[in-house]
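Participant: sequence unknown, structure follows:
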């Protein structure tokens, strides 16, 4: 084990610092309490109405509340792990909703992948039913299939928490999955050692908190149970008096004690259940911060080449889909506007005729009488024209 790995394992001791983050603790505890109320109330409503749908619906609502609260507190703990200002409740809640959607989708995707592996193993196991060579094929396939399923389950267990932590660190949907799987496949022993040490560190807190809550629940629950059955005992004692009037009165008081004791026991049970949810929130907060430290330690130097390859494959697939899409007929471009006729040079203006030319052709310059072109003298005034 290298010095760097030892230091990273030592960082896990800081997991208990999560209890100093009061915002994350309040967010997680509040979500556990609200989720616990929804689950317990749904169970009580389902038992009273005899409808399992109400219990399932309220249980689903409670689970969603807890998941959103855990993701919101995880974002706050990421800020604490990197010594950043811890975000407020509203930004953490909104980020927790988005992270919860990513986490649910990724967990479903991981589950489907493991289901595909199980289906493939089942189909291969059918070769063992072939008459004659079934035993030989079973011998060849049995052991390798066990190894494949075991490795797939190990990847599922180790990659799940890393994938959730990657979502809290701001990775995308596909990037979180590929990065978590890449870390587990490249550093399986280091990841296992970190989670093993984290479990050993959190286990004392789990044992202590659950032990004290269990002892308190036993005592308090016993007190309420004793009060419930005490009313019935007093009623029985009154009925044994032999005097009809007083005995009947004692029986009525006993029934009231049973009813009140039963109601008190039910309310106490609900309250005790909420205390157990609070205990779970404290333990979960410690584990979540440790999970963030594990991700930070094992993800150093691991390139997310898988996410880039997946992104390239998706881009190529999208390009192929675009190529196969029917394209609209090309629209003919509008005809260009008619070109303006070329500018013609201005026509040369006729040269002005001199008065002599006008006189030679039409009129006498002296009197203005009309003359012929071949006249030498004007016929009116005798002016010499030529």
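Facilitator: Looks like it came in fine. Every value quoted in this text rests on a predicted model; they were computed, and no experiment measured them.

Participant: from here on, just use CA atoms for contacts and neighbour counts.
Facilitator: OK.

Participant: for the helix or strand that contains residue 163, packing partners?
Facilitator: Element membership for residue 163 (DSSP states H and E) is helix 134-168. Contact here means 3 or more CA pairs under 8 Å, 6 or more residues apart in numbering; DSSP states H and E; on that basis helix 134-168 packs against helix 52-81, helix 89-125, helix 173-186, helix 244-298.

Participant: in it, which residues are buried?
Facilitator: 137-138, 141, 145, 149, 155-156, 158-168 (16 or more other CA atoms under 10 Å).

Participant: cool, and stretch 78-95?
Facilitator: Taking 16+ other CA under 10 Å as the basis for neighbour counts, the residues of stretch 78-95 that come out buried are 78-81, 86-87, 89, 92-93, 95.

Participant: taking those together, which two end up most distant?
Facilitator: Distance extremes for the buried residues of stretch 78-95: the farthest pair is 81 and 93 at 18.5 Å, using CA to CA.

Participant: any idea how far residue 214 is from the closest residue to residue 283 other than its chain neighbours?
Facilitator: Once flanking residues are discounted, residue 283 sits nearest to residue 206: 6.1 Å by CA to CA, 6 or more residues apart in numbering. As judged by CA to CA, to the nearest Å, residue 206 and residue 214 stand 12 Å apart.

Participant: settle it for me: which of the two has more neighbours?
Facilitator: residue 206 (17 against 14; other CA atoms under 10 Å).

Participant: what's around the nearest residue to residue 299 once chain neighbours are set aside, how many residues?
Facilitator: Closest residue to residue 299 in three dimensions, ignoring its sequence neighbours and counting by CA to CA, 6+ apart: residue 183, at 6.5 Å. Residue 183 is flanked by 25 other residues according to other CA under 10 Å.

Participant: likewise for the one 4 residues further on?
Facilitator: The number of residues packed near residue 187 is 14, by other CA under 10 Å.

Participant: give me every residue that touches it.
Facilitator: Residues counted as contacts of residue 187 (CA atoms under 8 Å, 6 or more residues apart in numbering) are residue 298.

Participant: one more to weigh against that first structure:
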């Protein structure tokens, strides 16, 4: 009885996660997110196509690069706007933002995602540098092979976990964290804690989400293919052309010929729209599922300490940098003040150097600039900082 109760308690979080992720299948019901995602794809294609056409007409091949860049920018900000709408839906507030509000928020906050990805890559590179230094130390004769016995397995585990966490936790969950309104350093602190405490649960959740998304995509594909086959057969008998899509084109070319340019173009456009809409739904399901995974993995975690530690480290770095700047300014001010008080010494140090031995007795050495007492071992004057040797 006790074992049964323990097993039930252990499986409760997993069952709760599965039940929560099943809600992602209803993402296509979010009309605003579906509309914005469709508009994003259409705008990206039209923008890229327009500039590509201009490049082919004018011969300015730089426009091809500009077309690609603009398409990527439209997809990036539009997809983040869709993510903001889906995050609101996952949080239970599907009507909190309009499409325009989501686009404006995306334009204002999406750059945080780029900053998070950049910092994560820097963290990976820093660890790689540390491992490289450790491996370089292992080149020491005799002691090197002994050190390598421990450095190799430790480095392999650290790098493996780091890369695994980067691809399956840090990068996938960075977008939902930004969509929820977190700042760059809050996202870094939150995801680090999720990796430490919820890594296995996040991986299981992503696997379940892939199964759900793949199953829905399979159903949509079967519906589109079977419906297209029936409609193409009917169109072939009634119109003389087999409709849009691969099946329609095959039936049109194989049995009914071209059938007419108007019907052919209409069938191709209609079939393309059908497959595009079918592809949008799995994308929405995956995006909402990632939002739910982020919310589930961070619900019971307290990020205040992690954020305080990160902020304290950043404050310490800023404080040290400010202290270094202050010391540099103070030294510059002292040098300027001393140069103003003794301009002859500042401009004719060589003359003073030659006259200094005649002024100061050998038994009492002094600085040739400010004549302060020094010892024979001093390299710099303790009063004015003049280099003695």
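Facilitator: Arrived safely. Bear in mind the structure is a predicted one, so any value in this text is a computation, not a measurement.

Participant: quick check: TM-score for this pair?
Facilitator: Laid over one another, the chains give 0.64 as their TM-score (TM-score structural alignment, normalised by the length of the first structure), with 298 aligned residues with a CA RMSD of 3.9 Å.

Participant: returning to that earlier point: alignment lookup: the residue nearest to residue 299 of the first structure to the second structure.
Facilitator: For residue 183 of the first structure, the aligned residue in the second structure is residue 194 (criterion: TM-score structural alignment).

Participant: gap between that match and residue 283 of the second structure?
Facilitator: When distances are taken as CA to CA, residue 194 of the second structure and residue 283 of the second structure turn out to be 24 Å apart.

Participant: over to residue 265 of the second structure?
Facilitator: Taken as CA to CA, the span from residue 265 of the second structure to residue 283 of the second structure is 27 Å.

Participant: of these two, give the one with the bigger neighbour count.
Facilitator: For residue 265 of the second structure against residue 283, the residue with the higher neighbour count under other CA under 10 Å is residue 283, and the figures read 18 against 13.

Participant: mind listing what the residue nearest the centre of the first structure touches?
Facilitator: The centroid of the first structure falls nearest to residue 102 when counting by CA atoms, centre = their mean (2.4 Å). Counting by CA under 8 Å, 6+ apart, residue 102 of the first structure touches 167, 173.

Participant: matching residues in the second structure for stretch 23-34 of the first structure?
Facilitator: Under TM-score structural alignment, stretch 23-34 of the first structure corresponds to residues 32-43 of the second structure.

Participant: so how far is the matching stretch from its chain's centroid?
Facilitator: Between the mean C-alpha location of stretch 32-43 of the second structure and the chain-wide mean there is a distance of 22 Å, by CA atoms, centre = their mean, to the nearest Å.

Participant: roughly how far apart are the counterpart of residue 8 of the first structure in the second structure and residue 114 of the second structure?
Facilitator: With TM-score structural alignment as the matching criterion, the partner of residue 8 of the first structure in the second structure is residue 17. Distance check for residue 17 of the second structure against residue 114 of the second structure: by CA to CA, it reads 29 Å.

Participant: likewise for residue 65 of the second structure?
Facilitator: Shown here: residue 65 of the second structure relative to residue 114 of the second structure, a distance of 21 Å by CA to CA.

Participant: try residue 82 of the second structure
Facilitator: The separation that residue 82 of the second structure has from residue 114 of the second structure, given CA to CA, amounts to 17 Å.

Participant: between those two, who's got more neighbours?
Facilitator: A direct count of neighbours by other CA under 10 Å for residue 82 of the second structure and residue 114 places residue 82 higher, at 26 against 14.

Participant: which position in the first structure aligns with the more buried one?
Facilitator: Across the two structures, residue 82 of the second structure finds its equivalent in residue 73 of the first structure, going by TM-score structural alignment.

Participant: same question, residue 172 of the second structure
Facilitator: When the first structure is aligned by TM-score structural alignment, the residue opposite residue 172 of the second structure is residue 161.

Participant: which residues are in contact with the nearest residue to its match once chain neighbours are set aside?
Facilitator: Nearest in space to residue 161 of the first structure, with sequence neighbours left out and distances taken as CA to CA, 6+ apart, is residue 291 at 7.0 Å. Contacts here follow CA under 8 Å, 6+ apart; on that basis residue 291 of the first structure touches 161-162, 165, 195, 198.

Participant: quick one: residue 291 of the first structure and residue 149 of the first structure, what's the gap?
Facilitator: With distances taken as CA to CA, residue 291 of the first structure is found 25 Å from residue 149 of the first structure.

Participant: again, but for residue 118 of the first structure
Facilitator: Residue 118 of the first structure sits at a distance of 7 Å from residue 149 of the first structure (criterion: CA to CA).

Participant: ok, residue 312 of the first structure next?
Facilitator: For residue 312 of the first structure relative to residue 149 of the first structure (CA to CA), the value is 29 Å.

Participant: now do residue 326 of the first structure
Facilitator: 44 Å.

Participant: ok, residue 7 of the first structure next?
Facilitator: 33 Å.

Participant: now swap in residue 113 of the first structure and tell me
Facilitator: 11 Å.

Participant: I'd say residue 221 of the first structure and residue 267 touch.
Facilitator: No: the pair residue 221 of the first structure and residue 267 does not pass the contact test of CA atoms under 8 Å, sitting 10.6 Å apart.

Participant: of the two, who's got more company?
Facilitator: A side-by-side neighbour count of residue 221 of the first structure and residue 267, using other CA under 10 Å, places residue 221 first with 16 against 13.

Participant: so how far is residue 96 of the first structure from residue 57 of the first structure?
Facilitator: The span separating residue 57 of the first structure from residue 96 of the first structure equals 21 Å under the rule CA to CA.
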